[in-house]
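Q: dropping a prediction and its sequence here:
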Amino acid sequence: MIETWIEIIVDIFIILLLLFGTFFIFSSTIGVLRFPDVYTRLHASTKAATLGIAGIMIGAFLFLFAEHGIVSGKLLLGIMFVLLTAPVSAHMIGRAAHHTGIKPWSSNDKQQDAYADAIKEQKNK
């Protein structure tokens, strides 16, 4: 009896992880389509998609472990790879966009570029 309750709780947890991942991937897709400039789109595509992919992969790992007793090293490596490379690639793409002269979007005329201000300040030292 207790074993069936534990199995039900594990299944519910796996379902919640899969729903969590799906929600973040869906919100990432909407963000890429709706946001106005490269920086906000980059934020949506890396932050939310990283959470979404990690949630789905953790759910798949737990499913394989709970149902079949398999410890998937490939899934663990995939989770680590996504969590380590997505933020670094977002940073590098953002820097490349800034260095090519793409300015951040602003809804008013007062466009402030804190990164450009920091670079100018560092060059003046």
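A: Right, received. Where do you want to start? Numbers count the residues shown, from 1 in each chain.
Q: from now on I want contacts and neighbour counts done on CA atoms only, so please keep to that.
A: OK.
Q: what's the distance between the spatially most central residue of the chain and Asp37?
A: For the chain, the residue nearest the mean C-alpha position is Thr50 (2.3 Å; C-alpha atoms, centre = their mean). Thr50 sits 20 Å away from Asp37, going by C-alpha to C-alpha, to the nearest Å.
Q: one more structure, for comparison:
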Amino acid sequence: MSGLRDVVCAVLLLVGALSCLLGALGLVRLPDLPARLQAATKPQTLGLVLILVGTAVRLEFENAATLVLVIAFQVVTAPVISQIVARSAYRTGTLDREDLVVDELAGRMDRDTD
């Protein structure tokens, strides 16, 4: 049973590390802000979750429960932070609005300035 646990742990850790690596490469290589925000949140969050689950497989239940709290905090905060960064980039003009397919924030910004 310990051998199976080791294999599951190793696979989860490697896939999580690969996901984090791909997210970091996307953060460096992608051309615009929305794509970079996508690369900064989704693969990084998935990678961290997989790494923490792989670590939790090897730990006792009491210690693994703490990792579940870390996973929940990461899953909740990463999209919110990404949204805040994107909104501030939109409001400051850093984001090229012509690249957007749908611009729902323009109507809200017009109402806020009136």
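A: The structure has been received and is ready for your questions. What you see is a predicted model, and the numbers here were worked out from it, not measured in a lab.
Q: TM between them?
A: Superposed pair, TM-score by TM-score structural alignment, normalised by the length of the second structure: 0.81. Supporting alignment: 109 aligned residues with a C-alpha RMSD of 2.2 Å.
Q: quick check: which element contains the residue nearest to the centre of the first structure?
A: Taking DSSP states H and E as the definition, Thr50 of the first structure sits inside helix 49-63.
Q: that helix vs the second structure, mean deviation?
A: Compared with the second structure after the fit, helix 49-63 of the first structure shows a mean deviation of 0.7 Å (mean C-alpha distance after the TM-score superposition for the first structure).
Q: list the contacts of that helix.
A: 11, 14-15, 17-18, 20-25, 28, 71-72, 75-76, 78-79, 82-83, 86 (C-alpha atoms under 8 Å, 6 or more residues apart in numbering).
Q: for Ala10 of the second structure, give me its contacts.
A: Gly54.
Q: residue in the first structure paired with it?
A: Matched by TM-score structural alignment, Ala10 of the second structure corresponds to Ile15 in the first structure.
Q: what residues of the helix or strand where Ala90 of the first structure lies count as buried?
A: Using DSSP H and E, Ala90 of the first structure falls within helix 73-99. Neighbour counts over helix 73-99 of the first structure (16 or more other C-alpha atoms under 10 Å) mark Gly78, Ile79, Val82, Leu83, Ala86, Ala90, His91, Gly94, His98 as buried.
Q: could you do stretch 19-32 of the second structure as well?
A: Neighbour counts over stretch 19-32 of the second structure (16+ other C-alpha under 10 Å) mark Ser19, Cys20, Leu22, Gly23, Ala24, Gly26, Leu27 as buried.
Q: mean distance between stretch 66-75 of the second structure and the first structure after superposition?
A: Mean deviation for stretch 66-75 of the second structure: 1.1 Å (mean C-alpha distance after the TM-score superposition for the first structure).
Q: okay, and that stretch goes to which residues in the first structure?
A: Going by TM-score structural alignment: stretch 66-75 of the second structure matches residues 74-83.
Q: show me what that stretch is in contact with.
A: Contacts to stretch 74-83 of the first structure, defined as C-alpha under 8 Å, 6+ apart, come from residues Thr50, Ile53, Ala54, Met57, Ile58, Ala60, Phe61.
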